[in-house]
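# Got a sequence here, can you model it:
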Amino acid sequence: MIRIDDKFYDRAVMQTMSRRAAAAVGVADHGLSFAVRMSDTADYLSLLLAIREAGASALPIHPSTPHAAARRLATDFGCHRLVTDGFAVEQLGAAGPGPGGLLQTTSGTTGEPKRIIRTWSEIDREIESYVATFHAPETMSPVVACPVTHSYGLICGVFVALRRGQVPHVVGTGNPKYLIARLRDTTRPLLYSSPAMLHAVARLLPAGETICAAMTSGTVLPETWLATIRARTTHLFQQYGCSEAGCVAINPDLTASGDMGLPLSHHRVEAGDGAQPREIVVHTGERTIRTADLGYTRPDGMLVFVARLDDTINVSGLNVYPKEVEDVVMAMPGVTDAVAFRRLDPFAGERVALAFSAEHDVPPTALREWCIQNLAAHQVPIETVRLARLPRQANGKINRREIAALHAAGRLERSAEDIVA
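This is a model prediction of the structure:
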């Protein structure tokens, strides 16, 4: 049924574990909400499956979260019980029945994290649409190398595989060398992971070696990363979504990083056209979700991402999309990473600033000349800051607003040093 690291659990074993987990924490009452923070992935998944089967509510919490923070999050969500290692249960005293579904928070990269509730029936519709739309993985073996406390790993990695009758292999390590070894042991592996991990795996693969398939999600790949991953992957997929709607679109053959994919059948998606991008709006069931993403739909139905609305930089009335600047800068020899962000300007209103990292010395004058040769005048960064490493999250996302605020306060270099340390 499922493999976790090097151990296989068949259906009978997982069903027994789920029954024991349900009995240990009192899942029989489907009106309860359970916050679950467990370091043992098998115990965690057995409990999640029991909660889902009972129609109760679950708030998955990453096992690295300190107990006090987990308790605070559970209380904020109105959970009745906090479950930790060994199925220890802490009563939280919440009143009223739970909503019956998956409780989540948004990533917080574009503002304060929001609390999200998705019913199990909504998630079931997502899974059915995902399976009906995306056929390529039917002959592949899913390897889930991302947190199963997040919907990407839990729903698209584990639940979808179980719905297909496959055996998902959950790999609970951030070591790309270990992951490569597991991929070599797998027949036609499909790797579900973050852009950062896919890039690390692609760079570490020996010359001439490739992997069967990979799925990327969470943030748009820099073009240089895409080229590296694409060269080492026979089939490269991308999916686009948001916490409120789940997976929205899937690209079955990723060749341009902004091409998010074709919308799943249970969604109706509105966006602009190539000449006039607009906010991507997702209609799912009776809900309308404004994504705050700027994009458009091509005539062939492909949904294309342009930028976050709040990341767009307005230079004297001209829009600058950060990724266009970043892709040009990262194409310069020696530059390893880059992020463009907004800097207030008394004359233009806003101007482009840039933080970057490099594997060897890149003089500011050389970088500016490169930008002048490859960008429009209003896109050229007015200021550049070199850092040892950019403050990306584990999944590759980066908070441009936070970087802009740190830079304005003169704390960007210090913050980046703290992250590296």
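
# okay, CA-based contacts and neighbour counts for the rest of this
Fine.

# so the residue positioned nearest the centre of the chain, which of the three states?
For the chain, the residue nearest the mean C-alpha position is Gly218 (2.6 Å; C-alpha atoms, centre = their mean). Three-state call for Gly218 (DSSP: H, G, I helix; E, B strand; the rest coil): coil.

# Let's see this one next, to set against the first:
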Amino acid sequence: MNRDQRTIIDVLEDVFKKYPDNSAFSCMGQTLTYGDLDRLSAQFASYLQHHTNLEEGDRIAIQLPNVLQYPVVVYGAIRAGLVVVNTNPLYTAREVKHQFNDSGAKALVVLSNIADVAAKVIEETQVDQVIVTDIADMHPPLKRTIMNFAVKHIKKMVPEFRFQNQVSLRDALAKGSAPRRPVVKDIHDVAVLQYTGGTTGVAKGAMLTHNNLVANMEQLLAHVGDDIKEGEECAIAPLPLYHIYAFTSNCMALAMTGNHSVLIPNPRDIPAFINEVKKHKFTSLVGINTLFTALARNPEFRKIDLSSLRHTASGGMALTEDAANHWQELTGVMPAEGYGLTETSPVVSSNPSHAIQRGTVGTPVPGTEVKVIDADGNSQPSGEPGELCVKGPQVMKGYWQRPEATAEVLSEDGWLRTGDMAVIQEDGYIRIVDRKKDMIIVSGFNVFPNEIEDVVGQHPKVVEAAAIGVEDEKSGEVVKLFVVRDGDLNEEQVIDYCRENLTAYKVPKHIEFRDELPKSAVGKILRKDLR
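All right, here's what the predicted structure looks like:
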């Protein structure tokens, strides 16, 4: 088969045959081989085909942190011909409801620890099949029983919830004994709906096709060259697999080359993180600025034998000089910074490890065209700033059921306007000089002021509100909210209201009350003046 004509299913079948005994994913002391993944994902695919009303092309929401169940259900769903809707486990009920309804998801796979959130709104969505999994469901029987009992009854980390049509993942796998029906997919069929604020802040599903994701995997592997050795790598995976960055690096590029990813369910728990990584002779780590800073400054991490580490990739947020220096000093490895978007599957460019240029996001991955344009759409020469535009096989098909939003960013001849201001140097390296106008990046996650302002504006005592990003040593940026109030309203009440309606990283860390907000002649709030 032509390598350019492969679907994710084709690539999975290849790696399962080639590396059945290789370790694929490890988490909390348990490892699945590629043979295990083949068997379990086939069982899940069979269950979906024979025991649900789902048909090829239907959407299935997957709301899981970094646990072994994630690759099992994602690969199983894709092998059954379904479209995966990656859903952040930290989402509030409002955010979950929007994503389920916008995508038209008919099924949900969710971790029991967080299932109560979806249970609150599930009847207001089209989801009619819910598959619930407990944290240790992929572990051997005795360990599974002990761990799940401890999490539920001793640590009391599983709140009460109930779904009308609910089945456990283990029961679903047990029922998946019938042969899986072969699925024939076109490379341009959608494989994943990856939600993003895009450039406007309204959560939209980027339609990523089989071709987009396989192509970006091939582009990334070609770009890094010998940095990833087939079947020989052990990569630490602290970034969430539901985020497109880790999805492509760990579930695609590393998995499809027979390599081993060690999943970290909660990278903010640094002691648990360190306890896990010291068990492995790891060769690579994909992270973000905040993680490199936290690890490099941790006395226990500094004791770990890092002699096997050969490659560190950085993305998701800008890499600071301080973080890069600390990491290189400790490990001897300079983080290779890259750039990408949800809409580009995500990798656009990256620094080759043998030729890293600090302050740049590297050169475009193979098969990618880039240009910068001025306000009138004219291409700019090397060294001149402009809006970065990207063209290549990794560029999304468009936004799900939003043709107007698609047309705003994607031209008929395939150029994607990123909304980021950049300079392309004479040597082809790209420097990002300014971000999408108002977007805030908190620990690698995009936060759009519009969403926060819309939510806060619904509070009965808020007249108007404006959100901006302010620098933060740990998170890169955090949200600062300016509020004009009507009556007695304090900072704590605003933050509590935000916590009820927004994912934690979107919740403002700073509140400032004002009598009025700066506005333009037409009444638009001027965030730049607040900044």
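
# what does the residue nearest to the centre of structure 1 align to in structure 2?
When structure 2 is aligned by TM-score structural alignment, the residue opposite Gly218 of structure 1 is Gly316.

# Go ahead and confirm its match touches Val442.
No - between Gly316 of structure 2 and Val442 there is no contact under C-alpha atoms under 8 Å: 9.5 Å.

# Just give me the match in structure 2 for Asp76 of structure 1.
Using TM-score structural alignment, Asp76 of structure 1 lines up with Asp102 in structure 2.

# Next, find the distance separating that match from Val96 of structure 2.
The gap separating Asp102 of structure 2 from Val96 of structure 2 is 10 Å, by C-alpha to C-alpha, to the nearest Å.

# higher neighbour count, those two?
More neighbours surround Val96 than the other of Asp102 of structure 2 and Val96, with 23 against 17 (other C-alpha atoms under 10 Å).

# which helices and strands does the host helix or strand of that one pack with?
Secondary-structure element containing Val96 of structure 2, defined by DSSP states H and E: helix 93-103. For helix 93-103 of structure 2, the elements it packs on are helix 115-121, helix 491-501, judged by 3 or more C-alpha pairs under 8 Å, 6 or more residues apart in numbering; DSSP states H and E.

# So what's the residue count around the equivalent of Tyr130 of structure 1 over in structure 2?
If you follow Tyr130 of structure 1 across to structure 2 using TM-score structural alignment, you land on Leu220. Neighbourhood size, Leu220 of structure 2 [other C-alpha under 10 Å]: 22.

# Leu220 of structure 2 and Ala253 touch, don't they?
Yes - at 7.3 Å, Leu220 of structure 2 counts as touching Ala253 under the criterion of C-alpha under 8 Å.

# what's near enough to touch the counterpart of Lys204 of structure 2 in structure 1?
Lys204 of structure 2 maps onto Lys114 in structure 1 when the alignment is built from TM-score structural alignment. Residues near Lys114 of structure 1 by C-alpha atoms under 8 Å, 6 or more residues apart in numbering: Thr105, Thr106, Gly108.

# What's the separation between His150 of structure 1 and Ile61 of structure 1?
Taking C-alpha to C-alpha, one finds His150 of structure 1 at 8 Å from Ile61 of structure 1.

# Can you pick out the residue with more neighbours from these two?
Applying other C-alpha under 10 Å to His150 of structure 1 and Ile61 shows that Ile61 carries more neighbours, namely 28 against 16.

# helix, strand or coil for Phe341 of structure 1?
With three-state DSSP as the criterion, Phe341 of structure 1 reads strand.

# What distance do you get for it to Gly272 of structure 1?
Taking C-alpha to C-alpha, one finds Phe341 of structure 1 at 24 Å from Gly272 of structure 1.

# Pick out whichever of these two has more residues nearby.
Neighbour totals were compared for Phe341 of structure 1 and Gly272, and Phe341 leads with 29 against 18 (other C-alpha under 10 Å).

# right, and that one touches Asn399 too?
No - the criterion here is C-alpha under 8 Å, and Phe341 of structure 1 misses it with Asn399 at 9.4 Å.

# gap between the residue lying closest to Glu464 of structure 2 once chain neighbours are set aside and Ala467 of structure 2?
Spatial nearest neighbour of Glu464 of structure 2, chain neighbours left out: Val484 (5.4 Å); criterion: C-alpha to C-alpha, 6 or more residues apart in numbering. Separation of Val484 of structure 2 from Ala467 of structure 2 (C-alpha to C-alpha): 12 Å.
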